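*Asks:* sequence and predicted structure below; questions after.
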Amino acid sequence: MRKSQLLAGVLAPIVALTGIGTAILINRSWWRLTDNAISDLGKLDLPNNWVLNVSLVVSAIMAIYYAVGLVEEVSNTVEKLGIGVFIAGLAFLALIGLFPEGTSPHYYVSWGFFIFASLGFLVTGIGMGLSGEKELAVFSIALFTVGWALALWAKNSFPGIAPAEFVGVFGVIAWHYTVMWKKFRGAPRPRG
């Protein structure tokens, strides 16, 4: 993996979370965690909607660049398939920014991100288990199971969808950084 891909992997979640946090601050007069969706911060008619939408597109591009490099670091077909599904989820993340709330594809691309990103990390984790990385397999399966259970609970417990979305977002980020830590700490230096 190239150094630039590794750096993009480190920074991609930070870019997304910074954009979300900034959009929340800008819209704090009306936006509420339990009453809204994250996407409400980027809806079509909202002034400064670009803060959320641009950060999602940029972070998705950075994460895809990293994930393409990750394909070179894995050894079996199940891992590669999982990373491919995960990349599809990241493409849906970019589409959330390109088709914000208020456009007809928004609902579908939002679900696409959560479904494909979580299935991607689940399949990749199972593939890593097949390659002997049992801890990553157990972590991936547990995170997927607990994450979906918590997200469904949050979806049914609050009027807004943001709590469930944040469960999904933080699940993807936790998996991403855990894989980075396990795969690249103490590994040979990435090439230029």
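*Replies:* Cool, got the structure.

*Asks:* please count neighbours and contacts with C-alpha atoms only from this point.
*Replies:* OK.

*Asks:* quick check: the one residue sitting closest to the centre of the chain vs Leu90, distance?
*Replies:* With distances taken as C-alpha atoms, centre = their mean, the residue of the chain nearest its centroid is Val172 (4.7 Å). Look at Val172 and Leu90: by C-alpha to C-alpha, to the nearest Å, they are 10 Å apart.

*Asks:* find residues that contact each of these two.
*Replies:* Ala117 (C-alpha atoms under 8 Å, 6 or more residues apart in numbering).

*Asks:* so the residue nearest to the centre of the chain sits against Ala117, correct?
*Replies:* Yes - using C-alpha atoms under 8 Å, Val172 makes contact with Ala117 at a distance of 6.9 Å.

*Asks:* can you tell me how far Leu90 is from Gly97?
*Replies:* Going from Leu90 to Gly97 by C-alpha to C-alpha gives 11 Å.

*Asks:* again with Ala164
*Replies:* Ala164 is 19 Å from Gly97, where distance means C-alpha to C-alpha.

*Asks:* please compare the first structure with the one that follows:
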Amino acid sequence: MKRGQLWAGILSPQVALGGIGIAIMINRSWWKLTDNAISDLGKVGLPYNWVMNVPLFISAVLAIYYAAGLFGEVKNRVFRLGIALFVIGLVFLAGVALFPEGTGPHYHVSWGFFLAGSIGYLIAGAGLWLEGLRKFGAFTVLLFTAEVLLARWTFRIFSGVAIAEFIGIFAMIIWHYSLMGTLLKAGFLGIKD
């Protein structure tokens, strides 16, 4: 993996969360965590909707560049299948920015991001379990299970979906950084200039 790909992987979640955080601050007079969706911050016609949408797009591009480097590092087919599905989720994330709330494709790209991203990391974790990284595989299954159960619970409790969305986002981010650390420690990532 190229050093730039590793840095892209490190920075990608920070770019997305930074854009979301600034958008929340700008729209704090009406946006509520329990009553809204994250996408409400980037909807068509909202002043400064680009504050969230542009960082989401940049984050998706950075993460795809990072994920492309993973294909050359771990040869396990199950892991690669999971990463490919995760990349599809990242393409959907770029779609969330390109097709904000208020456009026809938005609902589909939003769900595509959460479904493909979460199932992708679950499959990739299974691939690493097959590579002998059993603790990381078990961690992946537990994280996925917690994500699904907590998100389902919040759908019943709150009128908005932002909390469930943040649960999904933070599960993917926790898995992503844990994967980086695990692969570096296990010697799977060979960093090149």
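*Replies:* In hand now; what should we look at? Just so we're clear, the structure is a prediction, and the values are computed from it rather than from any experiment.

*Asks:* tell me which residues in the helix or strand containing the residue nearest to the centre of structure 1 are buried?
*Replies:* Using DSSP states H and E, Val172 of structure 1 sits in helix 162-184. Of all the residues in helix 162-184 of structure 1, those buried under the rule 16 or more other C-alpha atoms under 10 Å are 162-169, 171-173, 175-176, 179.

*Asks:* what ranges does structure 2 have for its helices?
*Replies:* Per DSSP state H, structure 2 carries helices over the ranges 3-26, 50-71, 77-98, 106-130, 134-157, 162-186.

*Asks:* nearest to Ala37 of structure 2, of the ones you listed?
*Replies:* Nearest to Ala37 of structure 2 among the helices of structure 2 is helix 162-186; the distance by C-alpha to C-alpha comes to 4.3 Å.

*Asks:* the closest one vs helix 106-130, what angle?
*Replies:* Angle of helix 162-186 of structure 2 versus helix 106-130, following axes from the mean of the first three to the mean of the last three C-alpha atoms, to 10 degrees, is 30 degrees.

*Asks:* how close does helix 162-186 of structure 2 sit to structure 1?
*Replies:* Compared with structure 1 after fitting, helix 162-186 of structure 2 deviates on average by 0.8 Å (mean C-alpha distance after the TM-score superposition for structure 1).

*Asks:* mind checking how far that helix is from the chain centre?
*Replies:* 8 Å (C-alpha atoms, centre = their mean, to the nearest Å).

*Asks:* please apply the same query to stretch 50-64 of structure 2.
*Replies:* On C-alpha atoms, centre = their mean, the centre of stretch 50-64 of structure 2 falls 11 Å from that of its chain.

*Asks:* what of stretch 157-177 of structure 1?
*Replies:* Put simply, stretch 157-177 of structure 1 sits 9 Å off its chain's centre (C-alpha atoms, centre = their mean).

*Asks:* show me what contacts the nearest residue to Pro100 of structure 2 once chain neighbours are set aside?
*Replies:* Of all residues not flanking Pro100 of structure 2 in the chain, Lys43 sits nearest, at 5.2 Å (C-alpha to C-alpha, 6 or more residues apart in numbering). The contact partners of Lys43 of structure 2, by C-alpha under 8 Å, 6+ apart, come to 49, 100-102.

*Asks:* please apply the same query to Ala84 of structure 2.
*Replies:* Gly120.

*Asks:* please pull up the equivalent of it in structure 1.
*Replies:* In structure 1, the residue matched to Ala84 of structure 2 (TM-score structural alignment) is Gly84.

*Asks:* quick one: that match from Asn53 of structure 1, how far?
*Replies:* 23 Å.

*Asks:* repeat for Leu17 of structure 1
*Replies:* 12 Å.

*Asks:* between the two, which one's more packed in?
*Replies:* Each of Leu17 of structure 1 and Asn53 has its neighbours counted (other C-alpha atoms under 10 Å); Asn53 has more, 28 against 18.

*Asks:* which residue packs closest to the equivalent of that one over in structure 2, ignoring adjacent ones?
*Replies:* Using TM-score structural alignment, the partner of Asn53 of structure 1 in structure 2 is Asn53. Nearest residue to Asn53 of structure 2 in three dimensions, chain neighbours excluded: Ala97, at 4.4 Å (C-alpha to C-alpha, 6+ apart).

*Asks:* tell me how many other residues surround that neighbour.
*Replies:* 25.

*Asks:* shouldn't it be in contact with Phe57?
*Replies:* Yes - here Ala97 of structure 2 lies in contact with Phe57, judged by C-alpha under 8 Å, at a distance of 5.6 Å.

*Asks:* let me see the contact set for the residue nearest to Thr154 of structure 2 when sequence neighbours are not counted.
*Replies:* Closest residue in space to Thr154 of structure 2, ignoring its immediate chain neighbours: Ala164 at 5.9 Å, by C-alpha to C-alpha, 6+ apart. Neighbour list for Ala164 of structure 2: 150-152, 154-155 [criterion: C-alpha under 8 Å, 6+ apart].

*Asks:* just the buried ones from the residues you listed?
*Replies:* Buried, going by 16+ other C-alpha under 10 Å: 151, 154, out of these.

*Asks:* and the contacts of Ala164 of structure 2 as a markdown table, adding distance to Val141 of structure 2?
*Replies:* Listed next are the contacts of Ala164 of structure 2 as a markdown table, based on distance: C-alpha to C-alpha, whole Å:
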| residue | distance to Val141 of structure 2 |
| --- | --- |
| Leu150 | 14 |
| Ala151 | 15 |
| Arg152 | 17 |
| Thr154 | 20 |
| Phe155 | 21 |
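
*Asks:* nice, that's everything, thank you.
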